[in-house]
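In: Sequence and predicted structure are below.
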Amino acid sequence: MRQKLISTVAAEILAREARRVAIDGVDGAGKTHFADELAAELTGRGVPVIRASVDGFHQPRVFRHRRGPDSPEGFFRYSFDYPRLIGLLLDPLGPRGTGRFVRAVYDVHNEKPVDHVPERAEPGAILVLDGIFAHRIELAGHWDYSVWLEVPFAVSIPRGAARGSGDPDPDAASNRRYVEGQRLYLAECDPRTKATTVIDNTDLENPRRLR
């Protein structure tokens, strides 16, 4: 069932001649795996794919934590460098873009900038980008096709913890920054209504299309 859904989404992207595709959802929703599977499906259909992540456009820690390391609002408002994401990746791959793009500018795991030598997109290439907050006001108008992966915190937080990231309890103090920051995003930006399609990804083996 999962592969059938991935195949359906790929077919819709190609039918729309979409060039910039976003996979959005809360932390632990399964964005990276979904994007990787979608990219593989498109590649298998003979389409060149550019895989990227919002994570490659993190702000340095000193900026991300300007409201404190535990601030939900700081997490939502200051995690990413949206002007550079738009200017270096989304606009160059847009309808009037140069095709010369940068995939990432910052390594958040090592807290240091990365060398970002511009790449040249192949003709007909499709950007498949995963990441949180992809339907913020700054970004929503840049997608030709987008997916919102619907997963409750009761599932997403333990799923993320199982990968070695944090406490599995959604109500744990250490998760407040992320859970409440995501709730701010849901309230302000309503990604469920902005996305092209909404998929319940709670059961990884059997995702269900909601819209």
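Out: Looks like it came in fine. Fair warning: this is a prediction, and the values are worked out from it, not measured in the lab.

In: okay, CA-based contacts and neighbour counts for the rest of this
Out: Will do.

In: Run through the helices of the protein in chain order.
Out: Applying DSSP state H to the chain gives helices spanning 2-15, 31-44, 61-64, 72-78, 82-85, 137-140, 153-162, 176-189, 191-194.

In: And the contacts of the third one?
Out: Counting contacts by Cα atoms under 8 Å, 6 or more residues apart in numbering, the residues outside helix 61-64 that touch it are 74, 75, 78, 79, 80, 111.

In: which of those residues are buried?
Out: In those, burial by neighbour count holds for 74, 75, 78, 79, 80, counting by 16 or more other Cα atoms under 10 Å.

In: Tell me how many other residues surround the nearest residue to the second one once chain neighbours are set aside.
Out: Nearest in space to residue 75, with sequence neighbours left out and distances taken as Cα to Cα, 6 or more residues apart in numbering, is residue 181 at 5.8 Å. Counted with other Cα atoms under 10 Å, residues neighbouring residue 181 total 21.

In: Settle this for me: residue 181 is touching residue 27, isn't it.
Out: No - applying Cα atoms under 8 Å as the test, residue 181 and residue 27 come out as separate, 10.6 Å apart.

In: I'd like the distance between residue 14 and residue 77.
Out: 33 Å (Cα to Cα, to the nearest Å).

In: alright, now check it against this:
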Amino acid sequence: MTELGDLATRLAALPPSLGPVRLVAVDGHAGSGKTTFADRLAAELGDAPVVHLDDLATHEEPFGWAGRLHDQVLAPLARGEDGAYEVYDWTLRRFGEVRAVPAAPVVLVEGVGAGRRAVRPVLAQLLWMDLDAASANARGLLRDGPELAAFWQGWIRAERAHFAADPSRPHADLAVDGITGRIVRCTHGEHPSPS
């Protein structure tokens, strides 16, 4: 079995953390490989649903999505019901299409801040993409091109402020190398109490 396949097996065997669901967060700096890793892991889990936090963030509130995530996704899943959230259109600057989130055995939430204080109590596992902020942000800027350079500068400031106030990395159960995708660190034990 591959390392990713082994991780998928272990995640699926965890006790449910939110109603019938094992909620797994993939967090890390912008550009660290969260989306790619989450999509690969979802495939190993038999096409597990993935909630992309970029779909819940907005230009005005890059980290103001906790209420939307709770109301549209977490609360329904806790009741054993499917969730559904409105997707933010970054071009039109408004919420548009609605995306379903089935109450599957494992649901992934990926994005910067996925392991934030407000979400940690309902996580079965928190994965941290281990790539330093400067390298991750440079990769993201290269990916998105010079036309988004001003947006990236604002984003980097917002991300830095978010992680200073509400760090995820110290609470991670596993770290994943942001370049190779290999699991590089594992800590065991209970999730710390929210602080």
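Out: Here it is on my side, so go on. The structure displayed is predicted, hence computed values, not measured ones.

In: now what about the TM-score between them?
Out: The TM-score (TM-score structural alignment, normalised by the length of structure 2) is 0.78; 181 aligned residues with a Cα RMSD of 2.8 Å.

In: Leaving out sequence neighbours, find the closest residue to the residue nearest the centre of structure 1.
Out: By Cα atoms, centre = their mean, the mean C-alpha position of structure 1 lies nearest to residue 131, the distance being 1.8 Å. Distances taken as Cα to Cα, 6+ apart place residue 54 nearest to residue 131 of structure 1, at 4.9 Å, with adjacent residues excluded.

In: Equivalent analysis for residue 142 of structure 1, please.
Out: In space, residue 142 of structure 1 is closest to residue 90, 6.8 Å off (Cα to Cα, 6+ apart).

In: Next, count neighbours for the counterpart of the one you found in structure 2.
Out: For residue 90 of structure 1, the aligned position in structure 2 is occupied by residue 74, per TM-score structural alignment. Using other Cα under 10 Å, residue 74 of structure 2 is surrounded by 26 other residues.

In: Residue 85 is in contact with residue 74 of structure 2, correct?
Out: No - counting by Cα under 8 Å, residue 74 of structure 2 does not reach residue 85; the two are 10.3 Å apart.

In: Residue 121 of structure 1 is nearest to which of the helices of structure 1?
Out: helix 31-44 (14.3 Å; Cα to Cα).

In: which helices and strands does the closest one pack with?
Out: helix 2-15, strand 20-25, strand 49-53, strand 126-130 (3 or more Cα pairs under 8 Å, 6 or more residues apart in numbering; DSSP states H and E).

In: Just name the most buried of those.
Out: Mean neighbour count (mean count of other Cα atoms under 10 Å) peaks for strand 20-25 among the helices and strands packed on helix 31-44 of structure 1, with a mean of 26.

In: Give me the mean distance between that strand and structure 2.
Out: Compared with structure 2 after fitting, strand 20-25 of structure 1 deviates on average by 0.8 Å (mean Cα distance after the TM-score superposition for structure 1).

In: so that strand corresponds to what in structure 2?
Out: Going by TM-score structural alignment: strand 20-25 of structure 1 matches residues 23-28.

In: Residues contacting the matching stretch, please?
Out: By Cα under 8 Å, 6+ apart, stretch 23-28 of structure 2 touches 16-17, 34, 38, 106-115, 122-131, 168-169.

In: hmm, back to that, I'd like the helices and strands packed on helix 31-44 of structure 1 as JSON lines, with distance to residue 204 of structure 1 appended.
Out: Putting those into JSON lines (distance: least, Cα to Cα, whole Å) gives the following:
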{"stretch": "helix 2-15", "distance to residue 204 of structure 1": "8"}
{"stretch": "strand 20-25", "distance to residue 204 of structure 1": "14"}
{"stretch": "strand 49-53", "distance to residue 204 of structure 1": "20"}
{"stretch": "strand 126-130", "distance to residue 204 of structure 1": "17"}
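
In: Relative to residue 168 of structure 1, which of those is closest?
Out: strand 20-25 (17.7 Å).

In: check contacts around residue 190 of structure 1.
Out: By Cα under 8 Å, 6+ apart, the contact set of residue 190 of structure 1 is residue 135.

In: That one matches what in structure 2?
Out: Using TM-score structural alignment, the equivalent of residue 190 of structure 1 in structure 2 is residue 167.

In: how about residue 184 of structure 2, what does it touch?
Out: 174, 175, 176, 177.

In: Residue 34 of structure 2 now?
Out: Residues near residue 34 of structure 2 by Cα under 8 Å, 6+ apart: 26, 27, 28, 110, 111, 129, 178.

In: Including distance to residue 8 of structure 2, could the residues you listed go into a markdown table?
Out: Shown next, in a markdown table, are those (distance: Cα to Cα, whole Å):
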| residue | distance to residue 8 of structure 2 |
| --- | --- |
| 26 | 13 |
| 27 | 17 |
| 28 | 19 |
| 110 | 15 |
| 111 | 19 |
| 129 | 16 |
| 178 | 18 |
